[in-house]
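Next come a sequence and a model predicted from it.
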Amino acid sequence: MDRQKILFADDDPEIREVVRILLEGEGFAVIEAADGNEAIAKIDDTFALVILDIMMPGRTGISACVEIRRRYAIPILFLTAKGQDSDKMVGFSAGGDDYLVKPFSCAELAVRVKAMLRRYCVYGGQSGTAQAGQIQLPGLTLHTDCNEVRKNGEEILLTDLEYRILLLLAQNRKKIFSAQNLYESVWGEPYFYTCSNTVMVHIRNLRRKIEDDPQNPRYLKNVWGKGYRIE
């Protein structure tokens, strides 16, 4: 059985070696890159996951993430020494799926990687499906047999978390989901008050992709003081 490929970009060769040895020990194939430009040059659709250090010379992890997101919905994990909420929001806004602050434990990195790949394999289109069939919204179709979203016939490229949010809301139309409901259902982790910002950033990114006018959404509605729903 082929090993899942992970692209890891960090300008510190010692960190790259430690992470490579760790992930290869977990059964993954790791391809290294020394900066964002090299990561972009090496990325293709055979990779299951991308890990990006944020502060790299030449091209930062944030810039590399934006470029990768233009072509792929592969899950992206940021590694960074910056742990402020504002830094995390920048990463999520660029299209990142998760965030791990340095210094991190090897055990935590392995758990995060496996959790992201597990979510992606179920919801992101590589193996397995949420449920067979389609969910139809006016002008928008979720093909749940292949985890694909199309608007007026054209495919919309979503990250696995964006897809899971949309799928959950579309499967429960008119039901209001609070930020806590969404976070605990989609991320599968305990909710803390700072998580609301994470949810808001992903909702904003999702609206930007599926709405004609993100400021006046047709699909993803805000129910002020309560949460989000699809009419």
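On my side now, so go ahead.

Only C-alpha atoms from now on, for both contacts and neighbour counts.
OK.

and Val149, helix, strand or coil?
Classification of Val149 using DSSP: H, G, I helix; E, B strand; the rest coil returns strand.

That one contacts Gln136, doesn't it?
No - with contact defined as CA atoms under 8 Å, Val149 does not count as touching Gln136 (10.1 Å).

Looking at the two, which is more packed in?
For Val149 versus Gln136, the count of surrounding residues by other CA atoms under 10 Å is larger for Val149: 23 against 13.

okay, now Ile68: neighbour count?
22.

re the thing from before, between Val149 and Gln136, what contacts are shared?
Taking CA atoms under 8 Å, 6 or more residues apart in numbering as the criterion, Val149 and Gln136 both touch Leu142.

what are the ranges of the helices in this structure?
Applying DSSP state H to the chain gives helices spanning 13-25, 36-42, 61-69, 85-94, 106-123, 160-171, 179-182, 195-210.

possible to save the ones you listed as a markdown table with distance to Val223?
Listed next are the helices of the chain as a markdown table, based on distance: least, CA to CA, whole Å:
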| stretch | distance to Val223 |
| --- | --- |
| helix 13-25 | 43 |
| helix 36-42 | 39 |
| helix 61-69 | 29 |
| helix 85-94 | 22 |
| helix 106-123 | 26 |
| helix 160-171 | 13 |
| helix 179-182 | 11 |
| helix 195-210 | 13 |
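
take the one below as the second:
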Amino acid sequence: MSNHALAERHRLAELLAAAGPDAPTLCAGWTTRDLAAHLVIRERRTDAAAGIRIGALAGWTHRVQSAYAERPYEELLKLFRSGPPLLSPFALPGADEAANTVEYFVHAEDVLRAGEDWTPQPVPPGRAEALWRRLPLLARLEAHRRSPVRLELRHPDGRSLTVGPAGSPTVRITGEPGELILFVYGRGDRTTLTVDGPEDAVEALRHALPLP
């Protein structure tokens, strides 16, 4: 059985190692060191990980992450490479694959595309299909609430899904599944997507979600 999360973990670790601890990322305000610390506490410090999503706990999460970021960079990468400890929720059967395939793909691209000169890495067909399967839910969670227009997210093979306010003008966004995932997560300005639709609708969308 394919383990896309494990493959993306290795890819992300290699990109972090190659970039070094002080490189920029697409995560606002974070260097690669900050990103590595985030990845470690997310699966090793459940007491702090909740603040990633819950605003009231964000201060504690920030303090714990900052403390981890002061550790040697190689130590952070070693912890991340080794995977979740036995008592981590991510160590439950299937949890890593379900929760981290997209997480690690997006963060790998956060490192890869942070510089001015970047070239997308090819995504294996099986992994691209796994990303496509996850796209409908993620689009509804991440893009639906932010987009002022109807979005048609279109695969190059013709498959598509639609999210966004009914009755609004439609903007079609076409590209590989990984590029569409990056768009719904707000990284659209660093993608190879094509965008089609009424000019005013595209402009309204651009103010809500970055576009190429």
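On my side now, so go ahead. Not measured: the values here are computed from a predicted model.

Superposing both, give me the TM-score.
With the length set by TM-score structural alignment, normalised by the length of structure 2, the two chains reach a TM-score of 0.26; 109 aligned residues with a CA RMSD of 6.9 Å.

about what we covered before: select, out of the helices of structure 1, the one closest to Leu100 of structure 1.
Closest to Leu100 of structure 1 of the helices of structure 1, according to CA to CA: helix 106-123, at 7.6 Å.

Report the buried residues of that closest one.
Along helix 106-123 of structure 1, these residues count as buried under the neighbour rule (16 or more other CA atoms under 10 Å): Leu109, Arg112, Val113, Met116, Leu117, Arg119, Tyr120, Cys121, Val122, Tyr123.

Which elements pack onto it?
When contacts are defined as 3 or more CA pairs under 8 Å, 6 or more residues apart in numbering; DSSP states H and E, helix 106-123 of structure 1 sits against helix 13-25, helix 160-171.

Now do that helix against helix 13-25, angle only.
60 degrees (axes from the mean of the first three to the mean of the last three CA atoms, to 10 degrees).

Pick the most deeply packed of the helices and strands packed on helix 106-123 of structure 1.
Stretch with highest mean neighbour count among those: helix 160-171 (a mean of 21; mean count of other CA atoms under 10 Å).

Can you work out which other helices and strands pack against that one?
helix 106-123, helix 195-210, strand 227-230.

same thing but 7 Å
With contacts taken as 3 or more CA pairs under 7 Å, 6 or more residues apart in numbering; DSSP states H and E, helix 160-171 of structure 1 sits against helix 106-123, strand 227-230.

Reformat the ones you listed as a markdown table; add distance to Arg208 of structure 1.
Converted to a markdown table, those look like this (distance: least, CA to CA, whole Å):
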| stretch | distance to Arg208 of structure 1 |
| --- | --- |
| helix 106-123 | 20 |
| strand 227-230 | 15 |
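
which stretch among those comes nearest Ala94 of structure 1?
Closest approach to Ala94 of structure 1 among these (CA to CA): helix 106-123, 17.3 Å.

Determine the angle, from 0 to 180 degrees, between that closest one and helix 160-171.
Using the same axes, to 10 degrees, the direction of helix 106-123 of structure 1 lies 50 degrees away from that of helix 160-171.

burial count for Glu103 of structure 2?
15.

Near Asp47 of structure 2, how many residues? Count them for me, please.
Neighbours of Asp47 of structure 2 under the rule other CA under 10 Å: 13.

is it fair to say it lies in a strand?
No - under three-state DSSP, Asp47 of structure 2 sits outside any strand and is assigned helix.

can you map out the strands along structure 2?
Taking DSSP state E, the strands of structure 2 run over residues 150-154, 160-163, 170-174, 194-196.

Need the single longest strand in structure 1, by residues.
Across structure 1, the longest stretch assigned as strand under DSSP E is strand 47-53.

Pull out the buried positions in that one.
Going by 16+ other CA under 10 Å, strand 47-53 of structure 1 has these buried residues: Phe47, Ala48, Leu49, Val50, Ile51, Leu52, Asp53.

Would you convert those residues into a markdown table that also reports distance to Ile62 of structure 1?
Shown next, in a markdown table, are the buried residues of strand 47-53 of structure 1 (distance: CA to CA, whole Å):
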| residue | distance to Ile62 of structure 1 |
| --- | --- |
| Phe47 | 18 |
| Ala48 | 19 |
| Leu49 | 16 |
| Val50 | 12 |
| Ile51 | 11 |
| Leu52 | 8 |
| Asp53 | 9 |
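
Name the nearest of these relative to Asp85 of structure 1.
Asp53 (16.8 Å).

Please identify the nearest residue in space to the closest one, excluding sequence neighbours.
Leu79 (4.6 Å; CA to CA, 6 or more residues apart in numbering).

Understood, closing this out.
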